[in-house]
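*Asks:* the following block contains a protein sequence and its predicted model.
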Amino acid sequence: MSGKISANTDPTGYNMSDPKDKNNELEILRTRNKEGDNSGSGSKRAVSRCSRLTAVCLGLLCVLLLTVIMVMWVKFTSERDQLQTRNYNLTIERDQLQTSNYNLTKERDQLQTSYINLITERDYLQTRYNILSSERYELEITYLELTKETNQLKKENEHLQKSQYTNCE
C-alpha cells in the first residue's frame, strides 16, 4: 500500500492508481469468495434486507403521500365548487339588489316630483284662498255698508212716507 493519498484512493485506503494495490484488492475479494466468508455475506444480507425495508417504507410513504394528495384534491375541488356556487348566488343577489335600488331610486324621484307638484299646488291654493278671503272680507264690509245704507234708506223712506202721509192729511 502506498503512503500517498490521492483522488484515486478508495474508502479502504488503497490507492487505485497503484497496480499493486489493485492486485491486492482483487486478491482479498477472491479469497473471501473462496473461503465463503460468512461475515461478508451476512452483511450483504443485512444490507439487502435493509434496502428492501427502505424500499417498502418509501413505497408506503409514496402511497400515503398519493392518498393525502388525492384527499386534499377532493377537498379543494369541493371547496372550490362551494365557493363558485356562493359567488354565483352572491352575484345574483347583487344584481337583484341593484335592480331593487334602481327601482326604489326611480320611485323616490317620482315621489319627489309629485311632492314638488303638490307643494306648488298647495301654494297656489293658499294664495287663491288668501285672495278669496280678502275678497270675502271686502264683500262682507260692502254688504254691511249696503245693509246699513239700506236700513238708512228704509228709515228715510218710512220717514218720508210718514211725512207725506201727515202732509196729506
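*Replies:* Ah, there it is.
*Asks:* drop to CA atoms for contacts and neighbour counts, all remaining ones
*Replies:* Fine.
*Asks:* how far off centre is the helix or strand hosting Glu135?
*Replies:* Applying DSSP states H and E as the criterion places Glu135 in helix 38-168. Chain-centre distance of helix 38-168: 20 Å, with CA atoms, centre = their mean, to the nearest Å.
*Asks:* list the contacts for the residue most central in space within the chain?
*Replies:* The structure's the chain has its C-alpha centroid closest to Leu90; by CA atoms, centre = their mean the separation is 7.5 Å. By CA atoms under 8 Å, 6 or more residues apart in numbering, Leu90 lies in contact with nothing.
*Asks:* look up how far Leu83 lies from it.
*Replies:* 10 Å (CA to CA, to the nearest Å).
*Asks:* now swap in Tyr102 and tell me
*Replies:* For Tyr102, the distance to Leu83 - CA to CA - is 28 Å.
*Asks:* likewise for Lys34?
*Replies:* In terms of CA to CA, Lys34 sits 72 Å off from Leu83.
*Asks:* higher neighbour count, those two?
*Replies:* Using other CA atoms under 10 Å, the more surrounded residue of Lys34 and Leu83 is Leu83, with 12 against 9.
*Asks:* ok, the more buried one - contacts?
*Replies:* Not one residue lies near Leu83 by CA under 8 Å, 6+ apart.
*Asks:* quick check, Lys22 in a helix?
*Replies:* Yes: read with DSSP: H, G, I helix; E, B strand; the rest coil, Lys22 is one of the residues of a helix.
*Asks:* next up, a second structure to put side by side with the first:
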Amino acid sequence: MLHAVIAAGEAEVQNPLIPQVYDIVWSLVCFIVILVFFWWKVLPRMKKLLDERGAAIEGNIAKADEAQREAEAALEQYTAQLAEARVEASRIREQARTDAQRIGSEITANAQAEAERVKANAQVAIEAERQAAFTSLRTEVGTLAIDLASNVVGETLTDDQKATALVDRFLADLEASESGKAGKN
C-alpha cells in the first residue's frame, strides 16, 4: 500500500503542461499519418497546380512579348508606309506644279496666238473697210467733180465713160501730188 500512496503522491506531483507518454505517442502517430498523406497526395497536387500556374504565367509572358514584337513590327511598317506616302504626296504636288506651269504656258501661248489671229483678221477687215471707203469716196468725189465741172463749164457732161476717165485721171494726179509731198517730208 505504501506503493500505492507513493504512486498516488507522484500522480499528484506531475506537471499538467507536460502530456502523458501515450498522448505524445498517439499524437506523433497521427502527425506522421497526416504528414505522409500530405506528402503523398496533397503536395504533388499543389506542386502540379503551382507548375501549371507558372507555365501559364510564362506562356502569357511569352504571348505578351510576341504581341509586343508584332506591335513594334506593325509600328515600323506603319512608319515606313507613312514616310512612303509623304514622299508620294510630295511627288504628286511637284507633278501638279509642273502640270500647272505647263498648262499656264499653253494657255498663254494659245491666247497670244488667238490675239494674233484676231489682230490679223481685224487688219484684213480694216483694209477691206478702207478699200470700200476709198472706192465709195472716189465715186462721190467723181460725181461731185463732174457736177462742179458741169457748173464751171456751163454745160452738162453726160458721157459717163469720158466723165469717169476724167475723174480717174484727176484723182490719179491728185494721189501722185500727195505722194510727192509725202516723199519730200
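*Replies:* Arrived safely. Fair warning: this is a prediction, and the values are worked out from it, not measured in the lab.
*Asks:* ok, back up a step: residue in the second structure matching the residue nearest to the centre of the first structure?
*Replies:* With the correspondence set by TM-score structural alignment, Leu90 of the first structure lines up against Ile57 in the second structure.
*Asks:* any figure for the gap between its match and Ala67 of the second structure?
*Replies:* In terms of CA to CA, Ile57 of the second structure sits 15 Å off from Ala67 of the second structure.
*Asks:* mean deviation of stretch 2-10 of the second structure from the first structure?
*Replies:* Aligned to the first structure and superposed, stretch 2-10 of the second structure gives a mean residue distance of 5.1 Å (mean CA distance after the TM-score superposition for the first structure).
*Asks:* what about the aligned partner of Thr79 of the second structure in the first structure, how many residues nearby?
*Replies:* In the first structure, Thr79 of the second structure lines up with Gln112, judged by TM-score structural alignment. Residues within reach of Gln112 of the first structure, counting by other CA under 10 Å, total 12.
*Asks:* the one 3 residues further on too?
*Replies:* Other residues near Tyr115 of the first structure number 12, with proximity taken as other CA under 10 Å.
*Asks:* list the contacts for the corresponding residue of the first structure for Gln20 of the second structure?
*Replies:* Superposed on the first structure with TM-score structural alignment, Gln20 of the second structure falls opposite Thr54. Going by CA under 8 Å, 6+ apart, Thr54 of the first structure touches no other residue.
*Asks:* distance-wise, check the residue nearest to the centre of the first structure relative to Arg122 of the first structure.
*Replies:* Distance from Leu90 of the first structure to Arg122 of the first structure, by CA to CA: 46 Å.
*Asks:* again with Ile141 of the first structure
*Replies:* For Ile141 of the first structure, the distance to Arg122 of the first structure - CA to CA - is 28 Å.
*Asks:* one more: Gln110 of the first structure?
*Replies:* Taking CA to CA, one finds Gln110 of the first structure at 18 Å from Arg122 of the first structure.
*Asks:* corresponding residue for Lys148 of the first structure in the second structure?
*Replies:* So Lys148 of the first structure corresponds to Ala115, using TM-score structural alignment.
*Asks:* please identify the residue in the first structure that aligns with Glu88 of the second structure.
*Replies:* So Glu88 of the second structure corresponds to Glu121, using TM-score structural alignment.
*Asks:* show me the contacts for that match.
*Replies:* Contacts of Glu121 of the first structure by CA under 8 Å, 6+ apart: none found.
*Asks:* same thing but at 10 Å, please
*Replies:* For Glu121 of the first structure, the contacting residues are 115, 127, by CA atoms under 10 Å, 6 or more residues apart in numbering.
*Asks:* likewise Ile92 of the first structure?
*Replies:* Counted by CA under 10 Å, 6+ apart, Ile92 of the first structure has contacts 86, 98.
*Asks:* any idea how far Asp81 of the first structure is from it?
*Replies:* In terms of CA to CA, Ile92 of the first structure sits 16 Å off from Asp81 of the first structure.
*Asks:* do Asn101 of the first structure as well
*Replies:* 30 Å.
*Asks:* Thr113 of the first structure too?
*Replies:* Going from Thr113 of the first structure to Asp81 of the first structure by CA to CA gives 48 Å.
*Asks:* then Arg32 of the first structure?
*Replies:* 67 Å.
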